[in-house]
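Trainee: Coordinates only, no sequence provided:
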């Protein structure tokens, strides 16, 4: 992986965007976990814990949307490499004021899966909002962040 004159890996010497060449890197097992929240009204929390929302099973739809988001990350984030995802799991939990989302993504490849985990959380959150917007047009996706990454040159990192 070569860096530009300014030390940035995703721009060349002229400042133009480029996809980093990872062909010289070794493949290794990598994993990333990301999380986020969709803040919702008490009415939505009650619906999700009870009879459900008018559009259907919001959590099931969001789970599948998140997995699809992880798989489609290079189509959405221009400089991400298309990599072989070997596993993607999205968990959703209804809390008192939000739907909590955690995504874990795995690969054995030359680059990490942080962006795939983040995209899984973001897309799952957007799907939750789509499913509940009739009950709560003010639902908010927030706090999307990487919690953990493992593998590759940098090894293990976990949010303090």
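Mentor: Now that the structure is in, tell me what you want to look at. If you're wondering where the values come from, they're calculated on a predicted model, not measured in any experiment. Numbers count the residues shown, from 1 in each chain.
Trainee: C-alpha from now on. contacts and neighbour counts both.
Mentor: OK.
Trainee: Okay, helices next: where are they in the chain?
Mentor: 42-49, 58-71, 73-76, 114-132 (DSSP state H).
Trainee: Included below, for side-by-side comparison, is a second structure:
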């Protein structure tokens, strides 16, 4: 029976002790879908939207990467991890922007939270940079798509 890993025997919040675990290759990919709508998508030129603040998707990639590297500052019980890689891609599908964040490290704990934070902050940056065009933007979903390393691998098909 699975149990919550961030509670100690007394039921209080606690960081998981990973000291005895062996370091292994860990990867995770998270996705966030941002519904921009046709009013914003009409400004798409090539593979980006240019605003007075700068190129939206390029800026979101930088913001998401910075956030993934600082996940332990944002999520209280996350371990500090040195990421070996963080790749964020943003594609469009109709009136949606699809943000994928792939992270990897060699470590004792997974990088799912880093991938989720990277994708989320990239999506929030898209919202911030596009809100002058329209506030009818919806950050629809953020989900873990896959992870490798640790106790078990995971892959979501959709």
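Mentor: Here it is on my side, so go on. Just so it is clear, the model here is predicted, and its values are computed rather than measured.
Trainee: coming back round to it: out of the helices of the first structure, which comes closest to residue 16 of the first structure?
Mentor: Closest approach to residue 16 of the first structure among the helices of the first structure (C-alpha to C-alpha): helix 73-76, 18.6 Å.
Trainee: thinking again about what came up before, okay if I get the helices of the first structure as TSV plus distance to residue 148 of the first structure and mean neighbour count?
Mentor: Shown next, in TSV, are the helices of the first structure (distance: least, C-alpha to C-alpha, whole Å; neighbours: other C-alpha atoms under 10 Å):
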stretch	distance to residue 148 of the first structure	mean neighbour count
helix 42-49	28	16
helix 58-71	16	22
helix 73-76	18	16
helix 114-132	8	27
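Trainee: So for residue 159 of the first structure, which of those sits nearest?
Mentor: helix 114-132 (12.8 Å).
Trainee: how big is the offset of the closest one relative to the second structure?
Mentor: Helix 114-132 of the first structure differs from its equivalent in the second structure by a mean of 0.3 Å after superposition (mean C-alpha distance after the TM-score superposition for the first structure).
Trainee: so that helix matches what in the second structure?
Mentor: Using TM-score structural alignment, helix 114-132 of the first structure corresponds to residues 112-130 of the second structure.
Trainee: got the contact list for the matching stretch?
Mentor: 27-34, 40, 51, 53, 56-57, 59-69, 71, 78, 88, 99-103, 137, 139, 142-144, 147 (C-alpha atoms under 8 Å, 6 or more residues apart in numbering).
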